[in-house]
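Visitor: Turn this into a structure:
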Amino acid sequence: MAQENQDFYMKNKRTSIKDIAKALNVSITTISFVLNGKGEERKISKEVIKKIEDYAEQVNYRPNQVAQSLRTGKSKILVFMAEDIGNIFFAKIGRIIENIAYKKGYKVLFASTDNDDVRSRELIDVFHERQVDGFIIVPSPGIKTDIERLIASDIPVVLCDRHFKDLDSNYVMLNNYGASKRATDHLIENGYKNIAFITIDTEQNQMIERAQGYIDTVQAARLPVNVVSIPFSETNTEKGKIILREAFSSKSSNIDAVLFSTNYLTQNSLELFNEISPSLMHELGIITFDDDPFFKINTPSISSVAQPLQEIGEECMRIIFKLLKDKDRRNTTKTKVVLDALLIARDSSQRKKNF
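Guide: Predicted coordinates for the structure are as follows:
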């Protein structure tokens, strides 16, 4: 049994640079230069380079990432922490980030926070202990101090989709106020006069700005303000459905259009419309933040405020790699990127009948 265990260990033992050096009778330094692509630069002969590369392939050599990170101080690993990596909005940004990282020789770890501060802190602590090279974070409401600590520890951090107004940080986000104003203007121009804004109950700046864009626009048009807020923790619960049902089925309700602050609230509400009255989907003017292939094929197709996902992902990565190269990150002026959205007008927001 002992012999079998030893044979198993030897069979599965990771081949090291020392093993290759011993087998080929070549110095460890020479092996290291060749395997790191610096053979010609160090004037190592083509014959020796080929011999080392061929042998490394033969024994299926893979570098020890832990040892490399200890030696270089870099893990070549980044983290993308999002509210829900399963949401199509964050998933698409995550994929863009992953593709760019891979081309640069980095890997990306993904994590969902559920917009929960405790979970966010635990994840930050775990990844920090693992010495990842940088964070791209969609922050939950109460982790400003935790982000401050990361920045103070000289860790590259980019906030995505939202930020903290009183924290000087690198971030990439949408012009939420302008996007909401444009969507509300579109509904007003098409004859809708009782527009509701459905959102989550949060102090996060991106949702506050979306709400304010809506409020300022309807007030300027001398129309009523109707904001329906649902606690984030209740968005997929019966309690959340009750809040939505009351907003749309009340006998006193004369809502003729609705602007949703997130795509998941839209999806939940469209399902609910069928329960209340299938005609609601055709009678109401509807616009949602964040596009989804489902909205394009729905009947009627749903108008959306489409965020520039490619730009968001690219800007996050541009900033994170700039930070990785910067030796004086704490004293460098922070990069703050605000992007514009595209309003995609589909069937659901067309001119109101009898207008």
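
Visitor: Please make it C-alpha for all contacts and neighbour counts, starting now.
Guide: Will do.

Visitor: Beyond whatever helix or strand Ile198 lives in, next helix or strand please.
Guide: Element membership of Ile198, judged by DSSP states H and E, is strand 195-201. The C-terminal neighbour of strand 195-201 among helices and strands, as given by DSSP H and E, is helix 205-220.

Visitor: immediately after that following helix, which helix or strand?
Guide: The helix or strand immediately downstream of helix 205-220 is strand 226-231, counting by DSSP H and E.

Visitor: neighbouring contacts of that following strand?
Guide: When contacts are taken as C-alpha atoms under 8 Å, 6 or more residues apart in numbering, the neighbours of strand 226-231 outside the stretch itself are 194-202, 211, 240, 243-244, 247.

Visitor: Check stretch 287-298 too.
Guide: Counting by C-alpha under 8 Å, 6+ apart, the neighbours of stretch 287-298 from elsewhere in the structure are 88-89, 183, 258-263, 266, 301-307, 346, 348-349.

Visitor: One more sequence to fold, the one below, so I can look at both together:
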Amino acid sequence: MKSISLKDIAIALNLSKTTVSYVMNNRGDEKRVSKETQDRIKQYAQTHSYKPNQLARSLSLGKSNMIGLIVPNISDSFFAQIARRIEKKAEKLGYNVVFSSTGESPERESKIIQSMLDRQVDGLIIVSSEKNHDDILKLKKGNFPFVIVGRKYTDIETNVVALEDKDGVTSAVELLIDNGRKYIGFITISLELDSIKDRLKGYKQALKNKNISYNPNVVKHVTYNDVEASLKEAMNELVYQEKVDGIVFATHYLAEEGLRLLKLNNINVPEEVAIVSFGKDRGFDLFDPPLTSVDFPIIEMGDTAVDLLLDAIENKVVATKNIIMKTKLDIKQSCGSI
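Guide: Predicted coordinates for the structure are as follows:
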């Protein structure tokens, strides 16, 4: 069946094309089109399977009803989960989501931002490398709607939805200390991100709270582009040289690989080394032993990011709200509490 146009509907109902356009673009009430006429137009459109011309619609409204989502790695379980939530929330509100991954490359992030703008997205949700100040400033100065998620630009006032990184790690370390662990290592990732730095601050804060001296020898920075090899080296140093009895991992993927290495080397968890992960993968409960984690409110983060962005889009202003989400411990066997 050939699709009908606004003009076809107008002719069939003896109405102007403009009136039909107002109704089909949900502006009937605004333009004082009677409810009876609106119902006639919508009923005819539905009966004859009317499909809007999205390009023409975006040109007439000055909107594409698309938002861009830029993440470091869409295959990472955290980013995949938050992307699904953002897509679901946006779809309910009439928006499509365009995805792209940066691989934590500032250069690629810059190119993707420009590509998204060229595609005329109405706004951006960005999990940024935190190294693209120029691009972020351009978006801000141009009053282009955007939200930074999970990361921060401390020197730029922007819409942010982030986590209590410091407090989350502090709670993880204190849990191990309260379970009797005396010598706790911390494995983090070598990325110059404020969120990653805050996690190290959280580790140090927990030691301070418990009157334990900080030892830099048990803090290991794993190379982002060579996780497997550098994590193996870090684990060997902590377990065999420093002989730690607990480890907190700054990301879920470090914890997954860390547990695998411990089991491979016949190190009993949690009897010999107790572990906690900052962040959770869906498979954590199936691991042996199940992994204790600091959990994130992913649904709330995704929904809040979309709400902030659409508020900026609809109101034509870039409001600045800094929303910090609380984390919570999900205690399983790996920490020695159970």
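
Visitor: one step back: just checking, what packs against the strand holding Ile198 of structure 1?
Guide: Contact here means 3 or more C-alpha pairs under 8 Å, 6 or more residues apart in numbering; DSSP states H and E; on that basis strand 195-201 of structure 1 packs against helix 205-220, strand 226-231, strand 257-260.

Visitor: Where in structure 2 does that strand align, residue-wise?
Guide: Following TM-score structural alignment, the aligned partner range for strand 195-201 of structure 1 in structure 2 is 184-190.

Visitor: Show me which parts of stretch 190-197 of structure 1 are buried, residue by residue.
Guide: If you call a residue buried by 16 or more other C-alpha atoms under 10 Å, then stretch 190-197 of structure 1 has these buried ones: 191-197.

Visitor: go on, stretch 42-62 of structure 2?
Guide: Residues of stretch 42-62 of structure 2 classed as buried under the neighbour-count rule (16+ other C-alpha under 10 Å) are 42, 45, 50, 52, 57.

Visitor: Who are the contact partners of Asn159 of structure 2?
Guide: By C-alpha under 8 Å, 6+ apart, the contact list for Asn159 of structure 2 reads 146-148, 308, 318-322.

Visitor: pretty sure Trp81 of structure 2 is in a helix, no?
Guide: Just so we're on the same page, residue 81 of structure 2 is Gln rather than Trp. Yes. When DSSP: H, G, I helix; E, B strand; the rest coil is applied, Gln81 of structure 2 is found to be in a helix.

Visitor: Surely it and Ile298 touch.
Guide: Yes. The criterion here is C-alpha atoms under 8 Å, and Gln81 of structure 2 meets it with Ile298 at 7.2 Å.

Visitor: any idea where the strands of structure 2 begin and end?
Guide: Along structure 2, the stretches classed as strands by DSSP state E are 66-71, 96-101, 123-126, 146-149, 160-163, 184-189, 219-222, 246-249, 274-278, 292-295, 322-325, 328-330.

Visitor: check contacts around Met173 of structure 1.
Guide: Met173 of structure 1 sits next to 160-162, 312, 337-339 when contact means C-alpha under 8 Å, 6+ apart.

Visitor: returning to what we had before: who's in contact with the match of strand 195-201 of structure 1?
Guide: 173, 176, 196, 200, 203, 218-224, 234, 238, 244-251, 254.

Visitor: can you give me the helices for the stretch 51-200 of structure 1?
Guide: With DSSP state H, counting those that start in this stretch, the ranges of helices along the stretch 51-200 of structure 1 come out as 65-72, 88-103, 117-129, 144-152, 176-189.

Visitor: Buried residues in the second one, which are they?
Guide: Going by neighbour count (16+ other C-alpha under 10 Å), the buried part of helix 88-103 of structure 1 is 88-90, 92-94, 96-98, 100-101.

Visitor: out of those residues, who's nearest Thr145 of structure 1?
Guide: Phe90 (23.6 Å; C-alpha to C-alpha).

Visitor: Now do the same for the closest one: its match in structure 2.
Guide: Residue-level alignment of Phe90 of structure 1 against structure 2, with TM-score structural alignment as criterion, gives Phe79.

Visitor: Contacts only, for that match.
Guide: For Phe79 of structure 2, the set of contacting residues under the criterion of C-alpha under 8 Å, 6+ apart consists of 71-73.

Visitor: run the last query once more with 10 Å
Guide: By C-alpha atoms under 10 Å, 6 or more residues apart in numbering, the contact list for Phe79 of structure 2 reads 70-73, 85, 101, 127, 150, 298.
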